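Peer 1: generate coordinates for the sequence data below:
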Amino acid sequence: MDSPHGAAVKAEDFGLKGPRGWAFRGIGLDAAPGSLIAVEGPSGTGRTCLLLALTGRMKPTEGHAEIGRHRLPKKMAAVRRIAALGPVPGINDLDQSLTVAEQLREGALLQRHYGAPIRSLLRPRAERRATAAARIEAALDAAGLDLATLPKGERTTVRDLERLEAVRLSVAIALLGSPRLLALDDLDIKLSDTERTEVWALLRSIAARGVTVLAVCSEAPADAVVLRTGPKEDGGAPEAKQPTGAAGTPKITWGTRAKDGAKADRDAEAEADADGHAAVEKDSGERQDAAADAEKPAKADDGNDSNDDSNDDNDDTKGADDALAEAGRA
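Peer 2: I've put the predicted structure just below:
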């Protein structure tokens, strides 16, 4: 698996308004490539919407952000190509009926079919399979998931995985696409204190490999670049929280709480697509068909950013193709 240079993440007065009010607003951030970024805040303060907006899946209402050299909201499609989703409940859930091996093969097929340069589809089948196997092995190693430790090895069904194992599997699938930005949601859910420590250690190791990591949590570690959501009680300018050992102080501001709290956050996420604010991945029933058709040549990203970026204005409303492409990365 490649180890691409991470993407810098910058935002200024970044905000997203849904039908029921602001999901988040006034977000500011300046994080270097390869950073470990923690979006910290209570549930209902727009954390998930912020994650999806910074990865090009939801269209912001005001302000701007820059992921790598791609500016949001104009270059949403370009950002989606370099930003992969790890576990994000309700967006890219693992298929509970598949085995671990099947889930990994499906991820590799989708990534190759939609995310690889078209010249790779012209290689001999045996070579493509060997390349996919090597990428899967490297991704599992980076995610710290040893299939031999699972109850039935690679034949273990996803529904039988422990929460920490499922997180590692989702991360491995996301890393198959060699992203420059890896995003994860609800990192604290159903994990013990010991397991949380393990997950943060995993994310640090991924960031050390050169991939920028963006993780939503309720409590951030001391060495992360912290982006807090929710109201600022004293009404003053927030104090930036500097990660331990970091050079310089990250530029961080607070986002305001959504109008109706958790309800507004949920409504903004659920209804933004209909309101013209979303490019969220769809959990399509066509995933199996896409995997079955993956051996057929199809139009794919040829890696030419200059040509791709010229079409980004029209890419923001892509349908199933972009959704399936991101499902393969995430």
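Peer 1: okay, CA-based contacts and neighbour counts for the rest of this
Peer 2: Noted.
Peer 1: give me the number of residues near residue 306?
Peer 2: 8 (other C-alpha atoms under 10 Å).
Peer 1: element containing it?
Peer 2: Secondary-structure element containing residue 306, defined by DSSP states H and E: helix 305-310.
Peer 1: after that helix comes which helix or strand?
Peer 2: Per DSSP H and E, helix 305-310 leads on to helix 312-315 as the next helix or strand towards the C-terminus.
Peer 1: enumerate the positions of that following helix that are buried.
Peer 2: 312, 315 (16 or more other C-alpha atoms under 10 Å).
Peer 1: contacts for it, please.
Peer 2: 74, 75, 76, 77, 78 (C-alpha atoms under 8 Å, 6 or more residues apart in numbering).
Peer 1: now the second one, please; I'll put the structures next to each other:
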Amino acid sequence: MESAHGAAVTADGLGLKGPRGWAFREVTFSVSPGSLVAIEGPSGSGRTCLLLALTGRMRATEGEATAGGLRLPRRAAAVRRIAALGPVPGVSELDPAFTVAEHLRERALLQRRFDGSLRALLRPRRERVAAARARIDGALEAAGLDPAALPKAERTSVRDLERLEALRLSVALALIGRPRLLAVDDTDLKLSDAERAEAWELLRSLAAGGTTVLAVCSQAPEDAVTVRTGSTGATAPTDTREPAPQADPAHEEGTADALAETGHA
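Peer 2: This is a model prediction of the structure:
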């Protein structure tokens, strides 16, 4: 039976072919809700494309997959509603000119406008603000990011964050929506050994709390369910560059509207 929170994820012979050849192929695995899944492989082996396919952002060419019992790609829109992206270059990147506070306010506003119930939207403004602040604080705590410890607290610009701090902020933004499935790209990129250990400990804690986590990496930890791309069992792409991921147009429009409303456009 599906967990009330985390999402089970399955893939059977999943493959994606782009104009330059196969990004990934013959991916098969099955995990229960609350699992930590490491998508391991060298850069250019289709890791990001697989991540986006499993979260309903890219359409696979062959095979089958499900997330939270929802079949892909037929139910891709529904999968996007239960899945959230952490940092994914070209899709969900942080704006270096924004402060931590601006990113958090924007995401909370998007959450309220596009995912909130009518009853929630009609609540008094004071209650809405308090609820949004509580959701932000909970996400920050779960992501292990303490704004008070940053150089300028929440007024710190993203460009001034360390790599691990930026990763935690991206995860916190994703967690504001309370997703059942969290996807993180380049988990161990440009991190020291100590920072890499902290990053995996963060993702373990989220999985232990019930959220299913998909994390792209160059080297998977021993305790994760490891899905490898670019293996000998798969057809190698004719070009090692991954097809450029495409952002969800509805998300981009929603972000623009939210920026205008908050005065950041």
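Peer 1: need the contact list for the residue most central in space within the first structure.
Peer 2: By C-alpha atoms, centre = their mean, the first structure has its centre lying nearest to residue 85, at 2.4 Å. By C-alpha under 8 Å, 6+ apart, the residues touching residue 85 of the first structure are 92, 174, 182, 183, 184, 326, 329, 330.
Peer 1: so what does the fourth one match up with in the second structure?
Peer 2: It refers to residue 183 of the first structure. In the second structure, the residue matched to residue 183 of the first structure (TM-score structural alignment) is residue 183.
Peer 1: its match - that's part of a helix, no?
Peer 2: No. With DSSP: H, G, I helix; E, B strand; the rest coil as the criterion, residue 183 of the second structure is strand rather than part of a helix.
Peer 1: from residue 84 of the second structure, how far off is it?
Peer 2: 6 Å (C-alpha to C-alpha, to the nearest Å).
Peer 1: got it, and residue 55 of the second structure?
Peer 2: 8 Å.
Peer 1: just the helices in the stretch 101-250 of the first structure please.
Peer 2: 125-143, 163-175, 193-208 (DSSP state H, counting those that start in this stretch).
Peer 1: just those helices: most buried one?
Peer 2: Highest mean neighbour count of the helices of the stretch 101-250 of the first structure: helix 163-175, a mean of 24 (counted as mean count of other C-alpha atoms under 10 Å).
Peer 1: and residue 270 of the first structure, which of the helices of the stretch 101-250 of the first structure is closest to it?
Peer 2: Evaluated over those, closeness to residue 270 of the first structure peaks at helix 163-175, with 22.4 Å, by C-alpha to C-alpha.
Peer 1: the closest one vs the second structure, mean deviation?
Peer 2: When the second structure is overlaid, helix 163-175 of the first structure sits 0.3 Å from its aligned residues on average, using mean C-alpha distance after the TM-score superposition for the first structure.
Peer 1: packing partners for that helix?
Peer 2: Using 3 or more C-alpha pairs under 8 Å, 6 or more residues apart in numbering; DSSP states H and E, the elements in contact with helix 163-175 of the first structure are strand 83-85, helix 100-115, helix 125-143, helix 320-329.
Peer 1: what's the closest of these to residue 43 of the first structure?
Peer 2: Going by C-alpha to C-alpha, the one of these nearest residue 43 of the first structure is strand 83-85, 19.3 Å.
Peer 1: chain center to the closest one: distance?
Peer 2: 3 Å (C-alpha atoms, centre = their mean, to the nearest Å).
Peer 1: name the nearest residue to residue 172 of the first structure, sequence neighbours excluded.
Peer 2: Closest residue to residue 172 of the first structure apart from its sequence neighbours, by C-alpha to C-alpha, 6 or more residues apart in numbering: residue 139 at 4.8 Å.
Peer 1: now for that neighbour: which residues touch it?
Peer 2: With contact taken as C-alpha under 8 Å, 6+ apart, residue 139 of the first structure is in contact with 1, 172, 173, 175, 176.
Peer 1: mapped onto the second structure, which of these hold?
Peer 2: Retained in the second structure: 172, 173, 175, 176, out of those (criterion both residues aligned by TM-score structural alignment, their matches' C-alpha atoms under 8 Å).
Peer 1: distance check, the last one against residue 86 of the first structure.
Peer 2: The span separating residue 176 of the first structure from residue 86 of the first structure equals 11 Å under the rule C-alpha to C-alpha.
Peer 1: likewise residue 52 of the first structure?
Peer 2: On the measure of C-alpha to C-alpha, residue 52 of the first structure and residue 86 of the first structure end up 12 Å apart.
Peer 1: what's the spacing between the helix or strand that contains residue 15 of the second structure and its chain's center?
Peer 2: Here residue 15 of the second structure, judged by DSSP H and E, is contained in strand 9-18. From the chain centre to the centre of strand 9-18 of the second structure is a distance of 18 Å (C-alpha atoms, centre = their mean).
Peer 1: superposed on the first structure, what's the mean shift for the helix or strand following it?
Peer 2: Going down the chain from strand 9-18 of the second structure, the next helix or strand is strand 21-31, by DSSP H and E. Once fitted to the first structure, strand 21-31 of the second structure is off its aligned match by 0.7 Å on average (mean C-alpha distance after the TM-score superposition for the first structure).
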